[in-house]
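Novice: just to be clear, the model below is a prediction. Sequence and coordinates:
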Amino acid sequence: MKSYRTEQDALGEVRIPQQALYGPQTQRALENFPLSGTPMPCHFIHALAQIKSSAARANQQLGLLAEERCQAIVQAAEAISAGRHDDQFPIDLFQTGSGTSTNMNMNEVIVHLAKQQSGLLLHPNDEVNLGQSSNDLIPTAIHLATLQRNPSLLQAISHLQETISAKGEEFADLVKCGRTHLMDAVPIRLEQEFSGWSAQLEDARERIQHSASELSPVALGGTAVGTGLNTHPRFASLCLQQLAELSGVMLTEAPNHFAAQASVDRCAAYSADLRGLAQVLIKLCNDLRLMNSGPVCGFNEITLPALQPGSSIMPGKVNPVICEAIIMLSTQVIGLDTAVGLSAQSGQFQLNTMLPLVAYNLDQSQLLLHNACRVLADKAIAGIAVNRQQIAQSLSRNPVIATALVPRLGYDLCARIIHRAMEQQRPILAVAQEMSDLSEQELRQLLDPEPLTRPGTE
């Protein structure tokens, strides 16, 4: 039979599971918000614990917290940030909009751990939360957690870029039909097609890197409404110095605390750039799916790795499952960004009250996109095989290659040549020889596909 203990907060007595490290405010939140069953991300909880540890050290430096009490907080917070107590943070992400429930969850767990480890009885508000408010602490933790995960995302994007570039170099000599509006167009080298994807990813990576740099200013020091009530004037700067040493992330105190606490504009900008990466991945995967389509009735230009049977009813069918999964994932990221964008509108007066949702969605988007880039690179791009015969046959039948004759014959005559070749299902070279005064040798030179992919070169 489950045993309970009774603790008291400002609203009265609360029954709490005997083995729980949290206290009454956490228990109330668990009872108040049985909504999704999804707690705040562990990565965010670890970042929040790092700030608590740094805050204790700052308050000890300021003479506001005795050394032994500071060390008790630090020891407990370090255990939390190391992931040893993740199960003690069960509050639903859909909770009070400031994240106060999660902040108090952290304070209460630190109090109980400190009592276990050192025998000291700390106060969750007066000591663990000294100089802080959920209103400046939670936004700061969002920025910290996002910046901590950002390098691994950038590395994953680079890995995908490098895999695409390496695969493209394998096909440097291969010319294929270009396509616009999904219709035949002038020739392009497969390497050039791959380079376009790589450049899109590089642009997305640079945008994410830039918007991440805009997350450095944080709300810490503003306390309740941005005025800094009940905190030491030097608290924020000292805490952020300690945090830089602990986390390796350099944050700065926001120049205007009222903006920092009333808005999540910088988070929304970062999320929008994550959405931009998701859009690139969708375009890339759709191109791959079309190029892989077939094997008989589609483009059949490439073959993606066969990873699993594709149908429960059609034997032998293999589908582009990685591309489909990445498209779904990227669509989800776009949805997460939409929610962040709507959250950015919810900064009434001195506080944005959608902070837990912003924290969760940024964490999920980063995680999903990181995994998407890795999986797409390793399970799809790296194993692409090219169907050279199919590509050559399609290119040889492409009438739009007559575009290369426009400088010599003019647009109108070339259009007539193309239409006749298509109607009669004959090669462009033969029809052009009939309808123009160019020799076969000249036509072969002008219609050679490879030089057409390198205009302006000798």
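Specialist: Received, thanks.
Novice: okay, CA-based contacts and neighbour counts for the rest of this
Specialist: Fine.
Novice: you'd agree residue 364 is in a helix?
Specialist: Yes: applying DSSP: H, G, I helix; E, B strand; the rest coil, one finds residue 364 inside a helix.
Novice: Provide a list of residues in contact with it.
Specialist: For residue 364, the contact set (C-alpha atoms under 8 Å, 6 or more residues apart in numbering) comprises residue 333.
Novice: now do it against residue 375, distance only.
Specialist: Here residue 364 is placed at a distance of 16 Å from residue 375 (C-alpha to C-alpha, to the nearest Å).
Novice: equivalent analysis for residue 14, please.
Specialist: Using C-alpha to C-alpha, we find residue 14 at a distance of 47 Å from residue 375.
Novice: ditto for residue 203
Specialist: In this view, residue 203 and residue 375 are 20 Å apart by C-alpha to C-alpha.
Novice: more crowded one of the two?
Specialist: More crowded of residue 203 and residue 375, by other C-alpha atoms under 10 Å: residue 375, with 18 against 14.
Novice: show me what counts as buried in the longest helix along the chain.
Specialist: With secondary structure taken from DSSP state H, the chain has its longest helix at helix 134-170. Residues of helix 134-170 classed as buried under the neighbour-count rule (16 or more other C-alpha atoms under 10 Å) are 134-148, 150, 153-154, 156-161, 163-168.
Novice: and stretch 6-25, by the same measure?
Specialist: Buried positions in stretch 6-25, judged by neighbour count with 16+ other C-alpha under 10 Å: 14, 16, 21-25.
Novice: of all those residues, which two lie farthest apart?
Specialist: With distance counted by C-alpha to C-alpha, no two of the buried residues of stretch 6-25 lie farther apart than 14 and 21, which are 14.1 Å apart.
Novice: residues contacting the residue sitting nearest the centre point of the chain?
Specialist: Note on the chain: the residue nearest the mean C-alpha position is residue 366, at 3.3 Å, using C-alpha atoms, centre = their mean. Neighbouring residues of residue 366 by C-alpha under 8 Å, 6+ apart: 149-150, 153, 274.
Novice: now do the longest helix of the chain: distance to the chain's middle.
Specialist: Here the centre of mass of C-alpha atoms in helix 134-170, compared against the chain's by C-alpha atoms, centre = their mean, to the nearest Å, lies 7 Å away.
Novice: who are the packing partners of it?
Specialist: Applying 3 or more C-alpha pairs under 8 Å, 6 or more residues apart in numbering; DSSP states H and E, we find helix 134-170 packed against helix 42-61, helix 100-118, helix 190-213, strand 217-218, helix 257-262, helix 355-379.
Novice: and of these, who's closest to residue 230?
Specialist: For the helices and strands packed on helix 134-170, the distance to residue 230 is smallest for helix 42-61, at 12.3 Å, taking C-alpha to C-alpha.
Novice: show me what that closest one is in contact with.
Specialist: The list of residues contacting helix 42-61 from outside it, by C-alpha under 8 Å, 6+ apart, reads 65-67, 70-71, 73-75, 77-78, 80-83, 86, 89, 106, 128-131, 137-138, 141-142, 144-145, 235, 238-240, 242-243, 246-247, 359, 363.
Novice: here's the one I want to compare it with:
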Amino acid sequence: MSTTSNSQNFRLEHDSMGDIAVPLQAKWQAQTQRAVENFPISGLRISKPLIRALALIKSAGAMANSQIGTLDPKIANAISSAAERVANGDFDDEFPIDVFQTGSGTSSNMNMNEVLATLASEILVDVTVKPNDHTNASQSSNDVFPSAIHLATASELKFNLIPALLELSASLGSKAIEFESVVKSGRTHLMDATPVTLGQEFSGYRAAIDYGIERIESVLPRVCEMPLGGTAVGTGINAPKEFAPKAIALLREWMDLPLTEARNHFEAQGSRDALVEASGVLRTIAISLYKIANDLRWMASGPRCGLGEIHLPDLQPGSSIMPGKVNPVVPEAVCQVVAQVIGNDAAVAFGGSAGILELNVMLPVIARNIIESIELISSVSIALAHKCVDGIEADVERCRNYALSSPSIGTSLNPYIGYEAAAKIIKRSLAENKDLRTLVLEEGLLTPEEADKALDVFAMTKGGLIG
């Protein structure tokens, strides 16, 4: 119930704690305003994917309540219609509460309840829809807010991150094919090793991304287990038994996700282990990205005094003082995203440890960090694919010269002359700056034909015995 205050810019709203002034045009009501005033902490609001997930849960909840007779169909339809508009992003500015708020997310749940109640009341005109009694019917913040985190996370994983990683995988796969015959020196410990092809390296990068997609698909069913129906402590008090199955069935249909009701509501209420696991998957993918980005930086280093095996697309000037300098800016952005994702994962893991008795009390910070990680990895993967990988060119001659110059190609001499003799030839090669073929011929260790076979750098990339 609201009344207009003396100020033209505010109105008075009432809740169980009394009256409070709310901005006149705001769709939220008293409890949201209290949270706004209580938590002037970071200026960070809950994410749009989480707002959307909360709205969809409220819409499905209203429809489920209508079906089982808990809510007047007219009110339920109005709530659902209002929730659709919120889910579409029409009222994102109506969710002003700081991320760092009450640990259960009650403030944001009530924010959603109040906004939907206001919008639904506007639709009905002659009926006042109440936040607690109507939009929160059969629900508690303690099951709705974590359910919304799971829903938002699952949706972002499936419809944002997986497609982005598939694009990156395709770009890396194309380069693996393009570079399949570009032989180069392998390197271990940053030291010369036996030859590989540039294509083999890129095939490894693609595989790492593909494994990341497999990891997401593996964790997705557990993320899709929803605590909805547990209400306050997992027992489901005040929620009809049919409520959660009906609401989740609607969400499953709307979202095209494998959503299920939690197998055990007490685990689902007190723990956020599936989100911790999912964040760990994101960290693993980030580590894969770091390896790829770092390798690209190393191989593109130069242009004169580095490895110079590949050339990355020139995107922007690299220095305010050194003319003509161009830097690997996209790989550097990737590396910074990885740093953020690792930090986010630490926050999610710590937040996950805050499951105290019947409730985890770090839900908003878990939500913020895991959703941010998904969005960052998704965006930077697209950038890496199309602003970097797609335009990579190989310096074929330099790569081959490195392969031929590597003393480690002497490894293939082992089956012919033995390890110790090969080691002596390699040391002499380094000391005298002569190639291995010349030396084995000088010492009469191999015939020219045997030397050509044993020191075929491209054949070495195929494994097995050479020659």
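Specialist: Thanks, I have the structure now. Since the model is a prediction, treat every value here as computed from it, not as a measurement.
Novice: which of the contacts of residue 366 of structure 1 map to contacts in structure 2?
Specialist: Compared against structure 2 with both residues aligned by TM-score structural alignment, their matches' C-alpha atoms under 8 Å, the contacts of residue 366 of structure 1 retain 149-150, 153, 274.
Novice: just put these in CSV and tack on distance to residue 293 of structure 1.
Specialist: Putting these into CSV (distance: C-alpha to C-alpha, whole Å) gives the following:
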residue, distance to residue 293 of structure 1
149, 36
150, 35
153, 30
274, 29
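Novice: ok, back up a step: turn the helices and strands packed on helix 134-170 of structure 1 into a markdown table, including distance to residue 416 of structure 1.
Specialist: Below are these laid out as a markdown table (distance: least, C-alpha to C-alpha, whole Å):
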| stretch | distance to residue 416 of structure 1 |
| --- | --- |
| helix 42-61 | 64 |
| helix 100-118 | 72 |
| helix 190-213 | 29 |
| strand 217-218 | 63 |
| helix 257-262 | 64 |
| helix 355-379 | 44 |
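Novice: what's the closest of those to residue 178 of structure 1?
Specialist: Taking C-alpha to C-alpha as the measure, those were each checked against residue 178 of structure 1, and helix 190-213 came out nearest at 8.8 Å.
Novice: which other helices and strands does the closest one contact?
Specialist: On a contact count with 3+ C-alpha pairs under 8 Å, 6+ apart, helix 190-213 of structure 1 meets helix 134-170, helix 265-292.
Novice: again, only using 10 Å
Specialist: Helices and strands touching helix 190-213 of structure 1, by 3 or more C-alpha pairs under 10 Å, 6 or more residues apart in numbering; DSSP states H and E, are helix 134-170, strand 175-180, helix 265-292.
Novice: what is the orientation angle of that helix with helix 265-292?
Specialist: For helix 190-213 of structure 1 and helix 265-292, the angle between their directions (axes from the mean of the first three to the mean of the last three C-alpha atoms, to 10 degrees) works out to 170 degrees.
Novice: re earlier: which among the contacts of helix 42-61 of structure 1 count as buried?
Specialist: Burial by neighbour count, 16+ other C-alpha under 10 Å: within those this picks out 65, 70-71, 73-75, 77-78, 80-81, 86, 89, 106, 128-131, 137-138, 141-142, 144-145, 235, 238-240, 242-243, 247, 359, 363.
Novice: now, these that are in helices?
Specialist: Going by DSSP H, the helices hold 70-71, 73-75, 77-78, 80-81, 106, 137-138, 141-142, 144-145, 235, 238-240, 242-243, 247, 359, 363 from those.
Novice: got the contact list for whichever residue in structure 1 pairs up with residue 198 of structure 2?
Specialist: When the structures are aligned by TM-score structural alignment, the residue of structure 1 matched to residue 198 of structure 2 is residue 190. When contacts are counted by C-alpha atoms under 10 Å, 6 or more residues apart in numbering, residue 190 of structure 1 is found next to 167-178, 301, 386, 391.
Novice: now, among these, which is nearest to residue 290 of structure 1?
Specialist: When those are compared for distance to residue 290 of structure 1 (C-alpha to C-alpha), residue 301 comes out closest, at 8.7 Å.
Novice: hang on, that closest one packs against residue 391?
Specialist: Yes: with the criterion set as C-alpha atoms under 10 Å, residue 301 of structure 1 and residue 391 qualify as a contacting pair; they are 5.7 Å apart.
Novice: more neighbours, those two?
Specialist: Between residue 301 of structure 1 and residue 391, counting by other C-alpha under 10 Å, residue 301 is the more crowded of the two (24 against 19).
Novice: residues touching that one, list them.
Specialist: Taking C-alpha under 10 Å, 6+ apart as the definition of contact, the neighbours of residue 301 of structure 1 are 176-177, 190, 288, 290-295, 385-392, 394.
Novice: kindly report the same for residue 176 of structure 2.
Specialist: With contacts defined as C-alpha under 10 Å, 6+ apart, the neighbours of residue 176 of structure 2 are 170, 182, 197-206.
Novice: wait, doesn't residue 398 of structure 1 sit right on residue 186?
Specialist: Yes: shown here, residue 398 of structure 1 and residue 186 form a contact pair, counting by C-alpha under 10 Å, at 8.3 Å.
Novice: between those two, what contacts are shared?
Specialist: The contact sets of residue 398 of structure 1 and residue 186 overlap at 176-178 (C-alpha under 10 Å, 6+ apart).
Novice: among the residues you listed, name the buried ones.
Specialist: 176-178.
Novice: can you add distance to residue 30 of structure 1 and give the residues you listed back as CSV?
Specialist: Written out in CSV, the entries for those read as follows (distance: C-alpha to C-alpha, whole Å):
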residue, distance to residue 30 of structure 1
176, 60
177, 60
178, 58
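Novice: now, which of those sits nearest residue 335 of structure 1?
Specialist: Distance from residue 335 of structure 1 was checked for each of these by C-alpha to C-alpha. The minimum falls on residue 178, at 32.1 Å.
Novice: and that closest one? What does it align with in structure 2?
Specialist: Using TM-score structural alignment, residue 178 of structure 1 sits opposite residue 186 in structure 2.
Novice: go on, residue 326 of structure 1?
Specialist: Checking with TM-score structural alignment, residue 326 of structure 1 has residue 334 as its match.
Novice: give me every residue that touches that match.
Specialist: By C-alpha under 10 Å, 6+ apart, residue 334 of structure 2 lies in contact with 286, 289-290, 292-294, 340, 376-377, 379-381, 383-384.
Novice: over to residue 282 of structure 1?
Specialist: Residue 282 of structure 1 is in contact with 276, 288, 323-324, 326-331, counting by C-alpha under 10 Å, 6+ apart.
Novice: and those, which are buried?
Specialist: In the contacts of residue 282 of structure 1, burial by neighbour count holds for 276, 288, 323, 326-327, 329-331, counting by 16+ other C-alpha under 10 Å.
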